[in-house]
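A.B. asks: The sequence and its predicted three-dimensional model are supplied below.
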Amino acid sequence: MFHLVQSIYHKINEKPEYSVLILGIENSGKTTFLEQLKKKSGMNYKDFNKIMPTMGQNVANIPIQNGRLTQQTESDFNRQANKTDMVLRVWDLSGQTRLRRLWAKYFDKCHAIIYIMDSSFDDIEKENFDRRMESCVDVFKKDVLEILNAHDKNIPILILANKQDKADVLDIVDLKMAFNKALAKMDHDFDSRILPISATTGEGIDTCINWLVMRLIKNSEYRPPIYK
């Protein structure tokens, strides 16, 4: 009887866990975005000014309550754990050219993708920015969309225009046109959205997480979470 009660107790206290990949070319702000999620959740996080390029992967479990970041303080993190109703296991993967081929190895078990780009062009000549933008969209198309499309993996995709705190940034309308053109060429109608954020200041983070959580739940029949 004791073991039965114990089993039921653990089952009730298990929470759905969704794996989310953070992808993008190098220096787009992927690691800063993950550290901002940790900061907002009251977890220990790295100083944004001391973040080094990711050579492999960074992973964090981000607690979600009522569809939003818990925004709890570090002192009550453990006390609030039981109130969490969902966990996002977030993987920040290296965007360096030679390591992008490893992204696809994570696609089988992930529930959503966050693709981050640097939308600022402070102190960058227009020609160089256009080249960076073209490269960013091309990587998104070839290393993300085409692989997902070919293997029938229709999962939510959130595209984030990062560094919106800078003085000069790409117009979000132009950004949508560039990425929607790539999305339109796929067989699948991917559930996607493009949103502006600043990973450094936290601007737009809550909105994008709220959208992501809703889409994960909506897509859970096709790609169910694991329970832990």
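C.D. replies: Happy to help now that I have it.
A.B. asks: use CA for all of it now, contacts and neighbours both
C.D. replies: OK.
A.B. asks: where exactly do the helices run in this structure?
C.D. replies: According to DSSP state H, the chain carries its helices in the segments 2-13, 30-40, 77-80, 126-140, 146-150, 172-184, 205-218.
A.B. asks: Pick the most buried one from these.
C.D. replies: Neighbour counts (mean count of other C-alpha atoms under 10 Å) averaged over each of the helices of the chain peak at helix 30-40, with a mean of 23.
A.B. asks: helices or strands up against that helix?
C.D. replies: Under the contact criterion of 3 or more C-alpha pairs under 8 Å, 6 or more residues apart in numbering; DSSP states H and E, helix 30-40 touches strand 57-65, strand 86-93.
A.B. asks: One more to weigh against that first structure:
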Amino acid sequence: MGLLSILRNLRQSPEQQAHLLLLGLDNSGKTTLLKQLASEDISHIVPTQGFNIKCVQTSGFKLNVWDIGGQRSVRPFWRHYLDNIDVLIYVIDCSDRTRFQETISGQLKGLLEEDKLATVPLLIFANKQDLTTAISASELVESLNLHTVRDRMWQVQACSALTAEGLQVNTAHTFCKRCKRCLDKYFHVTEINKSFFER
């Protein structure tokens, strides 16, 4: 899968593992997306109450994923899971326009301002693209004003967790290399991001 390719090469540590934090509002499709990436059955999905931890082994690489519930009552506890994160994954239900403001001005904005997530690469899945009401990934970039984000590497990937469309990311290798440079040279992150946006 594209995500596994990103993380397999993201950080070459002696332990050969990466730590992911998977967040998003309730009903955004986080758990379904994670199960698809892990090639698991998605016929019975229930809302995440609290959190799920999934470890995925691939080609000698260990992927540790924390899938945290997105209900309003759970979100205040997100900050307790921010330590030692290699990649922040945020899933957005692109068919639910009424909740965009909740993400734009609230949840995602707050996460990007957290000191513990400073320079942590951001991968956004623009989910539910199988629905006709869904906005495109490019519209999402504009709505979130992501072009102003200069302190980290980011990518928005259109997908459907239900059909698995878009979960095999063709640009994963390029994103991985850019994230690697960002982590290795975080003191020069502004220059790196300038190069990233100009390509």
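C.D. replies: Received the coordinates, thanks. All of these numbers come straight from a predicted model, not from anything done at the bench.
A.B. asks: re earlier: please convert the helices of the first structure to a markdown table, extending it with distance to Arg100 of the first structure.
C.D. replies: A markdown table is the format used below for these (distance: least, C-alpha to C-alpha, whole Å):
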| stretch | distance to Arg100 of the first structure |
| --- | --- |
| helix 2-13 | 37 |
| helix 30-40 | 14 |
| helix 77-80 | 34 |
| helix 126-140 | 9 |
| helix 146-150 | 12 |
| helix 172-184 | 19 |
| helix 205-218 | 23 |
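A.B. asks: Of all those, which one is nearest Phe107 of the first structure?
C.D. replies: Closest to Phe107 of the first structure of those, according to C-alpha to C-alpha: helix 146-150, at 7.6 Å.
A.B. asks: picking that back up, of the helices of the first structure, give the one that comes closest to Asp92 of the first structure.
C.D. replies: Asp92 of the first structure lies closest, by C-alpha to C-alpha, to one member of those: helix 30-40, at 6.3 Å.
A.B. asks: report the angle between the axes of that closest one and strand 86-93?
C.D. replies: Orientation note: helix 30-40 of the first structure sits at an angle of 150 degrees relative to strand 86-93 (axes from the mean of the first three to the mean of the last three C-alpha atoms, to 10 degrees).
A.B. asks: Roughly how far does the most centrally placed residue in the first structure sit from Met177 of the first structure?
C.D. replies: Most central in the first structure under C-alpha atoms, centre = their mean is Ile114, positioned 3.3 Å from the mean C-alpha point. Look at Ile114 of the first structure and Met177 of the first structure: by C-alpha to C-alpha, to the nearest Å, they are 18 Å apart.
A.B. asks: Just give me the match in the second structure for Tyr106 of the first structure.
C.D. replies: Aligning on TM-score structural alignment places Tyr106 of the first structure opposite Tyr81 in the second structure.
A.B. asks: hmm, back to that, how about a markdown table for the helices and strands packed on helix 30-40 of the first structure, with mean neighbour count and distance to Ile157 of the first structure added?
C.D. replies: Putting those into a markdown table (neighbours: other C-alpha atoms under 10 Å; distance: least, C-alpha to C-alpha, whole Å) gives the following:
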| stretch | mean neighbour count | distance to Ile157 of the first structure |
| --- | --- | --- |
| strand 57-65 | 18 | 18 |
| strand 86-93 | 22 | 14 |
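A.B. asks: would you list those in JSON lines and tack on distance to Lys40 of the first structure?
C.D. replies: Below are these laid out as JSON lines (distance: least, C-alpha to C-alpha, whole Å):
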{"stretch": "strand 57-65", "distance to Lys40 of the first structure": "10"}
{"stretch": "strand 86-93", "distance to Lys40 of the first structure": "14"}
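A.B. asks: quick one: which of these is nearest Thr31 of the first structure?
C.D. replies: strand 86-93 (6.3 Å).
A.B. asks: what range in the second structure does the closest one sit on?
C.D. replies: Aligned by TM-score structural alignment, strand 86-93 of the first structure falls on residues 61-68 of the second structure.
A.B. asks: Can you report how many residues lie near the equivalent of Lys153 of the first structure over in the second structure?
C.D. replies: Aligned counterpart of Lys153 of the first structure in the second structure: Ala118 (TM-score structural alignment). The tally of other residues near Ala118 of the second structure (other C-alpha atoms under 10 Å) stands at 13.
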